[in-house]
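[1] Sequence and predicted structure below; questions after.
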Amino acid sequence: MKKIAVEQSVGKILCHDITAVRDGFKGRAFARGHVIKQEDIPNLLDMGKKYIFIWEDQENEIHEDDAALRLASMAPVKGTFYSGPYEGKMTLTAAVKGQFRVNKTLLSKLNTIGDITITTLPDHFRVEPDMKLAGLRIVPLTTEKKQIEQAEVICAQSPIPLFTIKPYQKLKVGIIITGSEIFNGRIKDRFEPLIRKKLSYFEADILDIVICDDIPDMLQSIASTFIRKDVDLLIFTGGMSVDPDDITPTVMRATGAEVITHGVPIQPGNMFMLAYLGNTALIGVPSAAIQHSTTILDVVLPQLFTGERFYKADFVAMAEGGSCLGCEICHYPICTFGRY
């Protein structure tokens, strides 16, 4: 790469994109490969460009566009597409709905290599088609080839890819609504419309919704019926607090399921419970779900529908960012709540 004065650049080939920022516009004014013309000189000077760079091949040097293309090629992601390079950057975009996963350890290693910068949406982010997921580039116009080669080796040796999109699976779901006041018709149930609405985002085959009295044997019998039907997800609502007559956690344990957590460092939804019985996930949803628009339920459903299991460490990680701000207008998941 060679630096020359703008006035001497007519007929030369620009080796990098030039970005203009003016009158509310920010974008590419001149593209890499553009042949500089006499009429371009005033525009370049108006943009504060006294010098431009033309490309001269160097054995150990790589251009930003070529570097970005190689960074993208080392991180292929099913269900996405790359676009670019534009202004030296490759952009990763979702083509499907699902949960975006980031290998945070690998990402950190790559971003410590000299001039490489890779920026992404958060791990576990719920994504839609056409949502931009990541940008990959080097900071200067050129870098040493060995930096890109180092990144390629690190990615090739990693057993877990840098990025993945976990698509949602179709799950068979059973729902048990607990509470004598609902069972006896003293109050109207508010859980069923809420759970239906939350599940409507995913491919949920709801087998049945059963309202149950606060009687352990009745609740146990209904739960066993759902389990015999091989439901993928069994949702219990109500009876999740620490009161002596809140029987739901006791019955969930009585199924023989392995309890992953009862109580989580996240609010609202502290009393949430998750257990696994074989391939069936059992969750206990506390009453906070009907009092707040966004709770722990919104955080866990995407991963449950990918089929990826939760572990205690996942819930421990939710503590940082686990306090909902209770905004007047909820923008979840575009906020800090529920990161893990």
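    Yes, it's here.
[2] Every contact and neighbour count from this point should use C-alpha atoms.
    Will do.
[3] The stretch 101-250 of the chain: helices as residue ranges?
    Using DSSP state H, counting those that start in this stretch, the helices of the stretch 101-250 of the chain run over 104-111, 145-157, 180-183, 191-199, 216-228, 248-254.
[4] who's in contact with the shortest one?
    Contact with helix 180-183 is made by I187, K188, D189, I211, C212, D213, D214, as judged by C-alpha atoms under 8 Å, 6 or more residues apart in numbering.
[5] what do you get if the cut-off is 10 Å, keeping everything else the same?
    Here helix 180-183 makes contact (C-alpha atoms under 10 Å, 6 or more residues apart in numbering) with I177, R186, I187, K188, D189, R190, V210, I211, C212, D213, D214, I215.
[6] burial measure for the last one, as a count.
    I215 is flanked by 16 other residues according to other C-alpha atoms under 10 Å.
[7] That one and T250 touch, don't they?
    No: applying C-alpha atoms under 10 Å as the test, I215 and T250 come out as separate, 11.3 Å apart.
[8] How far off centre is stretch 84-98?
    15 Å (C-alpha atoms, centre = their mean, to the nearest Å).
[9] buried subset of the contacts of helix 180-183?
    The neighbour-count criterion (16 or more other C-alpha atoms under 10 Å) marks I177, D189, V210, I211, C212, D213, D214, I215 among the contacts of helix 180-183 as buried.
[10] mind giving me a markdown table with those residues and columns for distance to Q291?
    Compiled in a markdown table, the buried ones among the contacts of helix 180-183 are given as follows (distance: C-alpha to C-alpha, whole Å):
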| residue | distance to Q291 |
| --- | --- |
| I177 | 16 |
| D189 | 13 |
| V210 | 21 |
| I211 | 19 |
| C212 | 21 |
| D213 | 22 |
| D214 | 21 |
| I215 | 25 |
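[11] Out of the residues you listed, which is nearest to F272?
    Closest to F272 out of the buried ones among the contacts of helix 180-183 is I177 (14.7 Å), distances taken as C-alpha to C-alpha.
[12] looking at it, the closest one is touching V210, isn't it?
    Yes: judged on C-alpha under 10 Å, I177 makes contact with V210 at a distance of 6.1 Å.
[13] Take this one as well and set it beside the first:
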Amino acid sequence: MKLIKTEDAVGHVLCQDITQIIKGVTKDAVFRKGHVVTKEDIPVLLSVGKEHLYVWENDENMLHENEAAQILYEICRGEHMHGTDVKEGKIELVAEIDGLLKVNKKRILAVNSFGQMMIASRHGNVPIKKGDKIAGTRIIPLVIEKEKMEKARQTGGSEPVFQLLPFKHKKVGIVTTGSEVFKGRIKDTFGPVIKGKLAEFPTEVLGQTYVDDTKKNITAAIMDHIANGADMVVCTGGMSVDPDDCTPGAIADTGARVVSYGAPVLPGAMLMIAYYQKDGKEIPILGLPGCVMYAKRTIFDLVLPRVMADDKLEKEDISILGEGGLCLNCEVCTYPNCGFGK
């Protein structure tokens, strides 16, 4: 930092805010720290009494905050997102599509641990709408060592901190079990709930099949939907551990790879996730617990966005949901802007 005459400051970077005070009109910074002085700025600077200015001295080993901010942005940016204009070392990332946000937690921690730079983001594995803000990044000081920024760039290799996986169009088959519904003794209230949640994503419901509590009939209904081109099958009813609850066994009898039966989430402990192999791809089969029918938000809301983005779920992905897996059933639901599933 050095002090120079204002008339000689063109092209230099200010090291301080320059405040303009006009009684009854304004009291604000007319130029911010980090501003690059232009010829047109000189009369304004002189008018606010600044005949000398503190400016940044060029140093080949240092970067201006805006140059460093661009590097931080490049570390963060994945596909389907863009940055705002850099301002005072800050760039925000904005979604260009609807999709599932994935966060490289190890890398964001590594970058934030360097100090003098920061990344603040939304939680990962949540649905994002086009135009939503994904993250904010900032360089803290006016200047920062080039070496530090290069070390930050090297953390985690070439993988960006953020990825936005687009939701895929899926044809969905629904299998509703239960003799009471199959025989028309009660009206099905599960199907409309499932269809409503599926409608939040690019889906086409191929049909809803009603079957009794016979395991082989449930298995056959699942396989019929797959044979008819379903990219995903959702099963409702018969998911508990009672002797006459046959849906988990029926899903297993399809030959699908069972990832998990049970989840550390309330509501939603009796969830089942399996993948059926067909023509080189894995078709998800979800067995949904009864709570999905009446609770505002459940395990289904946590796994559905990931399934829709073809984000393959494994046992660990379910087990890790225990912390944050308790829905508080708030009177006014704000999900996903709450702690559930985070």
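    Arrived safely, thanks for sending. Small disclaimer: the values here were computed from a predicted structure and weren't measured.
[14] What lines up with T334 of the second structure in the first structure?
    Using TM-score structural alignment as the criterion, T334 of the second structure maps onto H331 of the first structure.
[15] Looks to me like that match is in a strand.
    No: secondary structure of H331 of the first structure (DSSP: H, G, I helix; E, B strand; the rest coil): coil, not part of a strand.
[16] ok, for R309 of the first structure, nearest residue in space, not its chain neighbours?
    Leaving aside its chain neighbours, R309 of the first structure sits nearest to Q303 (7.6 Å; criterion: C-alpha to C-alpha, 6 or more residues apart in numbering).
[17] Next up, the contacts around G49 of the second structure.
    I18, T19, Q20.
[18] no, scratch that, I was asking about L207 of the first structure
    K172, V173, G174, I175, F226, K229, V231.
[19] Give me the residue at the spatial middle of the first structure.
    In the first structure, the centroid-proximal residue (C-alpha atoms, centre = their mean) is F125; its distance is 1.7 Å.
[20] in terms of contact, does that residue touch R101 like I think?
    Yes: F125 of the first structure is in contact with R101 according to C-alpha under 10 Å; the separation is 7.2 Å.
[21] Overlap of the contact sets of the two?
    Common neighbours of F125 of the first structure and R101 (C-alpha under 10 Å, 6+ apart) are I165.
[22] Which stretches in the stretch 151-300 of the second structure count as strands?
    Per DSSP state E, counting those that start in this stretch, the stretch 151-300 of the second structure carries strands over the ranges 162-166, 170-177, 203-211, 232-236, 257-261, 272-278, 281-288.
[23] Next, the angle helix 215-227 makes with the fourth one.
    Put simply, strand 232-236 of the second structure runs at 150 degrees to helix 215-227, going by axes from the mean of the first three to the mean of the last three C-alpha atoms, to 10 degrees.
[24] How far away from the center of its chain is strand 232-236 of the second structure?
    Counting by C-alpha atoms, centre = their mean, strand 232-236 of the second structure comes out at 24 Å from the chain centroid.
[25] residues contacting K129 of the second structure?
    V94, A95, E96, I97, D98, G99, L100, L101.
[26] So among those, which ones count as buried?
    Buried, going by 16+ other C-alpha under 10 Å: V94, A95, E96, I97, D98, G99, L100, L101, out of those.
[27] What about these, which are in strands?
    If you go by DSSP state E, those have V94, A95, G99, L100, L101 in strands.
[28] which two from those end up farthest apart in space?
    It's V94 and L100 that sit farthest apart of these, by C-alpha to C-alpha, at 13.2 Å.
[29] list residues touching both of the two?
    I128, K129.
[30] list the buried ones in stretch 104-113 of the first structure?
    Neighbour-count burial for stretch 104-113 of the first structure [16+ other C-alpha under 10 Å]: L106, L107, L110.
[31] can I get those in TSV with distance to M131 of the first structure?
    Putting those into TSV (distance: C-alpha to C-alpha, whole Å) gives the following:
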residue	distance to M131 of the first structure
L106	22
L107	20
L110	23
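[32] Out of these, the closest to E64 of the first structure would be?
    Closest to E64 of the first structure, out of all of these and judged by C-alpha to C-alpha, is L110, at 16.0 Å.
[33] ok, the nearest residue to that closest one once chain neighbours are set aside to V242 of the first structure distance?
    Spatial nearest neighbour of L110 of the first structure, excluding adjacent residues (C-alpha to C-alpha, 6+ apart): A151 at 6.0 Å. From A151 of the first structure across to V242 of the first structure, the span is 51 Å (C-alpha to C-alpha, to the nearest Å).
[34] Likewise for A275 of the first structure?
    On the measure of C-alpha to C-alpha, A275 of the first structure and V242 of the first structure end up 18 Å apart.
[35] before we move on, what about N43 of the first structure?
    From N43 of the first structure to V242 of the first structure the distance is 71 Å (C-alpha to C-alpha).
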